[in-house]
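# Got a sequence here, can you build the structure:
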Amino acid sequence: MIVKRALRRSLAQVRHVTPVPPGAARGLVAEVYAQVERDFGMLAPPVALHSAAPEVMAAAWMLLRESLLAQGQVARGAKELVATEVSRANACPYCVDVHGATLRGLGGPAPAEPGPLPEVVGTRLTFHYLNRMVNVFLGESPLPPEVPGGMRGGALRVLGAMMGASARKPRPPGDSLRLLPDAPLPAELSWADGNPYVAGAVARATAAVAAAGERSVPEPVRDLVTAEVGKWDGTPPGLSTAWATEAAAGLAPGHRPVARLALLTAKASYQAGTAIDAFRATDPSDRALLEVTAWASMMTARARSGGP
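Take a look at the predicted model:
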């Protein structure tokens, strides 16, 4: 089938970084790849794109698995609806296609769940994070360009049927937690406390991404982005990226490229690609690029997840 053949080659859609090929994966990367293929039904590019930064990839997968995929108090259809709505609000058409198709494959959303349950808020956190990374490193559709235009609607229906069938399989919670060491749950994320698996994933994942930020994002840049995200109401900043240049202007010249990349990722991820070349001139490694964008994405995700 053309859709299945195309999806097997979907890692080729990743831009700006080179994912580790499945046959070359070792250690933590191999462990994450194996879990993703088993529990998601395919090696999902939004997770695999992180593979040059293994701990960050494990964090992204852990959040996705324990909030969205694992069995819990909330029906999978209700969580897929949350994932789709957050992705639409963040202008992430790739994730809207994937999770909207999965929702249709499940037969539509389950009844709304009462209250801010940890799985629901965890799903919001996960997709505020993933939407930004997908906007930076993937295109607008999960379907590769070789799928003809006239077949794309049907291909999405096939994808939805595949994902819906996969989503019905039971996945016990907690299986991903061994991928990263235990960590304390940040106070502002205490909404996760009602589910030990979600809480464990949130604590471990946010600690891993914070450590990545300490490695690759200079402290003055972290301070600037934290302040900018803290006062942001979520309104898109517009087509111009001058605001990011202006916000970074007070930093040392060597810090401005990373600040501009982090700011755009945090608040206008669909425009962050315009800052990558300047950042690469300061640090050409895929790992550093992923750690900067992951840290910025998580800053916004923590601020916008909407916990009680």
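# can we go C-alpha only for contacts and neighbour counts from here?
Will do.
# Leaving out chain neighbours, which residue sits closest to the most centrally placed residue in the chain?
With distances taken as C-alpha atoms, centre = their mean, residue 130 lies nearest the centre of the chain, 1.6 Å away. Spatial nearest neighbour of residue 130, excluding adjacent residues (C-alpha to C-alpha, 6 or more residues apart in numbering): residue 46 at 7.0 Å.
# what's the spacing between that neighbour and residue 127?
Residue 46 is 11 Å from residue 127, where distance means C-alpha to C-alpha, to the nearest Å.
# Name the residue in the two with the higher neighbour count.
Set residue 46 next to residue 127 and count neighbours by other C-alpha atoms under 10 Å: residue 127 wins out with 28 against 22.
# Can you tell me the closest non-neighbouring residue to that one?
Nearest non-adjacent residue to residue 127, counting by C-alpha to C-alpha, 6+ apart: residue 83, 6.1 Å away.
# what helix or strand does that neighbour sit in?
helix 76-89 (DSSP states H and E).
# Quick check: nearest residue in space to residue 100, chain neighbours excluded?
In space, residue 100 is closest to residue 84, 5.7 Å off (C-alpha to C-alpha, 6+ apart).
# Likewise for residue 43?
For residue 43, ignoring the flanking residues on the chain, the nearest one in space by C-alpha to C-alpha, 6+ apart is residue 37 at 5.0 Å.
# any idea which helix or strand carries the one you found?
Judged by DSSP H and E, residue 37 forms part of helix 27-40.
# packing partners for that helix?
helix 54-64, helix 152-167 (3 or more C-alpha pairs under 8 Å, 6 or more residues apart in numbering; DSSP states H and E).
# so how far is that helix from its chain's centroid?
Relative to its chain's centre, helix 27-40 lies at 16 Å (C-alpha atoms, centre = their mean, to the nearest Å).
# same check, this time on stretch 291-298
Relative to the centre of its chain, stretch 291-298 is centred 10 Å away, using C-alpha atoms, centre = their mean.
# ditto for stretch 94-110
Centroid separation for stretch 94-110 versus its chain: 17 Å, with C-alpha atoms, centre = their mean.
# So what touches that stretch?
Contact partners of stretch 94-110, identified using C-alpha atoms under 8 Å, 6 or more residues apart in numbering, comprise 75-78, 80-81, 83-85, 87-88, 131, 134, 138-142, 156-157, 159-165, 167-168.
# buried set for that stretch?
Within stretch 94-110, the residues scored as buried using 16 or more other C-alpha atoms under 10 Å are 94-106, 109-110.
# Of all pairs in the residues you listed, which one is the farthest apart?
Among the buried residues of stretch 94-110, the pair separated by the greatest distance (C-alpha to C-alpha) is 94 and 110, at 22.4 Å.
# now the angle between helix 152-167 and the helix holding residue 83, please.
For helix 76-89 against helix 152-167, the angle by axes from the mean of the first three to the mean of the last three C-alpha atoms, to 10 degrees is 140 degrees.
# Here is a second sequence; please produce its structure as well for comparison:
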Amino acid sequence: MLPRKMRNTLFDKLSGVTMRPFFTPISARNVSGLAAQVLEQSERDFFVNGTITGHGSCPELMAGLWSGGREAALVDDRMEAWLKIAMGAALSQENRCPYCEDMLLSLTHGAREEHVATGIRTRQEGRIADPAVRAKLDWARSAVEASNSGLKRPLFAEEELPEAIGTVLVFSYTNKISDFLL
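A predicted model of the protein is given here:
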């Protein structure tokens, strides 16, 4: 990983180039208060990216997006985080958000679930050995179409359902905002 100063400099410079011309991203170096707390936690637990900083003009919204996404998808709880991240990658692929797809597939690889990441990337999820994982990836993909009856038949234990729904909600939103901002 790049040293922090270099990462922040690259992020500050590249974000301004890639964001829409009417949008001024917050600088990771020149922020305070709630926004600084969100960026600090994001950097520690995930990484700072334009989808998060794109909400910098409203730190409360930025904090809500970050904490909701972190708690729903990035933390091992009732479901393992790698599976929720893989579900997000499949959904991102379906939503045609290559930025999110690449980011989430790299995290799936990082969790040592290379076979799952490769299955998603190549759209050959049938090669994933675990049928429960395949079914959950298909369920996440089905969230793209609100009328899809697959969403009405969740494959999750009752205690997993809030995390599964939260994962689909947060990544559906971040796919759209990333497409807009980046």
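# Count the residues that sit near the aligned partner of the residue nearest to residue 127 of structure 1 in structure 2.
Counting by TM-score structural alignment, residue 83 of structure 1 corresponds to residue 88 in structure 2. Burial of residue 88 of structure 2 is recorded as 31 neighbouring residues (other C-alpha under 10 Å).
# surely residue 88 of structure 2 meets residue 138?
No - in this structure residue 88 of structure 2 lies outside contact range of residue 138 using C-alpha atoms under 8 Å: 11.0 Å.
# Quick one: map residue 119 of structure 2 onto structure 1.
The equivalent of residue 119 of structure 2 in structure 1 is absent (alignment by TM-score structural alignment); it sits in a gap.
# Run through the residues that contact residue 286 of structure 1.
Residue 286 of structure 1 makes contact with 16-18, 52-53, according to C-alpha under 8 Å, 6+ apart.
# Residue 89 of structure 1 versus that one, what's the distance?
Remark: distance between residue 286 of structure 1 and residue 89 of structure 1 (C-alpha to C-alpha) = 28 Å.
# Likewise for residue 291 of structure 1?
24 Å.
# distance of the closest residue to residue 85 of structure 2 other than its chain neighbours from residue 39 of structure 2?
Once flanking residues are discounted, residue 85 of structure 2 sits nearest to residue 104: 5.9 Å by C-alpha to C-alpha, 6+ apart. Noted for residue 104 of structure 2: a distance of 19 Å to residue 39 of structure 2, by C-alpha to C-alpha.
# same thing with residue 115 of structure 2?
Distance from residue 115 of structure 2 to residue 39 of structure 2, by C-alpha to C-alpha: 32 Å.
# higher neighbour count, these two?
Neighbour tally, residue 115 of structure 2 and residue 39, criterion other C-alpha under 10 Å: the higher count belongs to residue 39, 26 against 15.
# check contacts around the more buried one.
Residue 39 of structure 2 makes contact with 28, 48, 53 under the criterion C-alpha under 8 Å, 6+ apart.
# Need the residues you listed in a markdown table (columns: secondary structure and neighbour count).
Formatted as a markdown table, these follow (DSSP: H, G, I helix; E, B strand; the rest coil; neighbours: other C-alpha atoms under 10 Å):
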| residue | secondary structure | neighbour count |
| --- | --- | --- |
| 28 | coil | 21 |
| 48 | coil | 19 |
| 53 | helix | 22 |
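# from the residues you listed, which single one is nearest residue 70 of structure 2?
Looking across the contacts of residue 39 of structure 2 and measuring by C-alpha to C-alpha, the closest to residue 70 of structure 2 is residue 48, at 12.6 Å.
# Per the alignment, name the residue of structure 1 opposite that closest one.
Superposed on structure 1 with TM-score structural alignment, residue 48 of structure 2 falls opposite residue 43.
# List the residues that contact its match.
Contact partners of residue 43 of structure 1, counting by C-alpha under 8 Å, 6+ apart, are 33, 36-37.
# mind running it again at 10 Å?
Residues in contact with residue 43 of structure 1 (C-alpha atoms under 10 Å, 6 or more residues apart in numbering) are 7-11, 22, 32-37.
# just the buried members of those residues?
Buried among the contacts of residue 43 of structure 1 (16+ other C-alpha under 10 Å): 7, 10-11, 32-36.
# hmm, which two among these are most spread apart?
Within those, two members stand farthest from each other by C-alpha to C-alpha: 7 and 32, at 18.5 Å.
# Just tell me the aligned range of the top helix by length along structure 2 in structure 1.
Identified as the longest helix of structure 2 according to DSSP state H is helix 161-181. Counting by TM-score structural alignment, helix 161-181 of structure 2 falls onto residues 117-137 of structure 1.
# Run the chain-centre distance for the matching stretch.
From the chain centre to the centre of stretch 117-137 of structure 1 is a distance of 5 Å (C-alpha atoms, centre = their mean).
# Check stretch 112-126 of structure 1 too.
With C-alpha atoms, centre = their mean, you get 16 Å for stretch 112-126 of structure 1.
# list the buried ones in that stretch?
Buried positions in stretch 112-126 of structure 1, judged by neighbour count with 16+ other C-alpha under 10 Å: 117-126.
# Let's have these in CSV, adding distance to residue 262 of structure 1.
Formatted as CSV, the buried residues of stretch 112-126 of structure 1 follow (distance: C-alpha to C-alpha, whole Å):
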residue, distance to residue 262 of structure 1
117, 30
118, 28
119, 28
120, 27
121, 24
122, 23
123, 23
124, 21
125, 18
126, 18
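# Just name the closest of those residues to residue 230 of structure 1, please.
Taking the buried residues of stretch 112-126 of structure 1 together and measuring to residue 230 of structure 1 by C-alpha to C-alpha, the closest member is residue 125, at 15.7 Å.
# thinking again about what came up before, distance of the residue nearest to residue 85 of structure 2 from residue 34 of structure 2?
26 Å.
# and what of residue 95 of structure 2?
Residue 95 of structure 2 is 31 Å from residue 34 of structure 2, where distance means C-alpha to C-alpha.
# Ok, residue 120 of structure 2 next?
36 Å.
# Which residue of those two possesses the greater neighbour count?
Comparing residue 120 of structure 2 with residue 34 by other C-alpha under 10 Å, the one with more neighbours is residue 120, at 24 against 15.
# Next, that one: secondary structure please.
Classification of residue 120 of structure 2 using DSSP: H, G, I helix; E, B strand; the rest coil returns helix.
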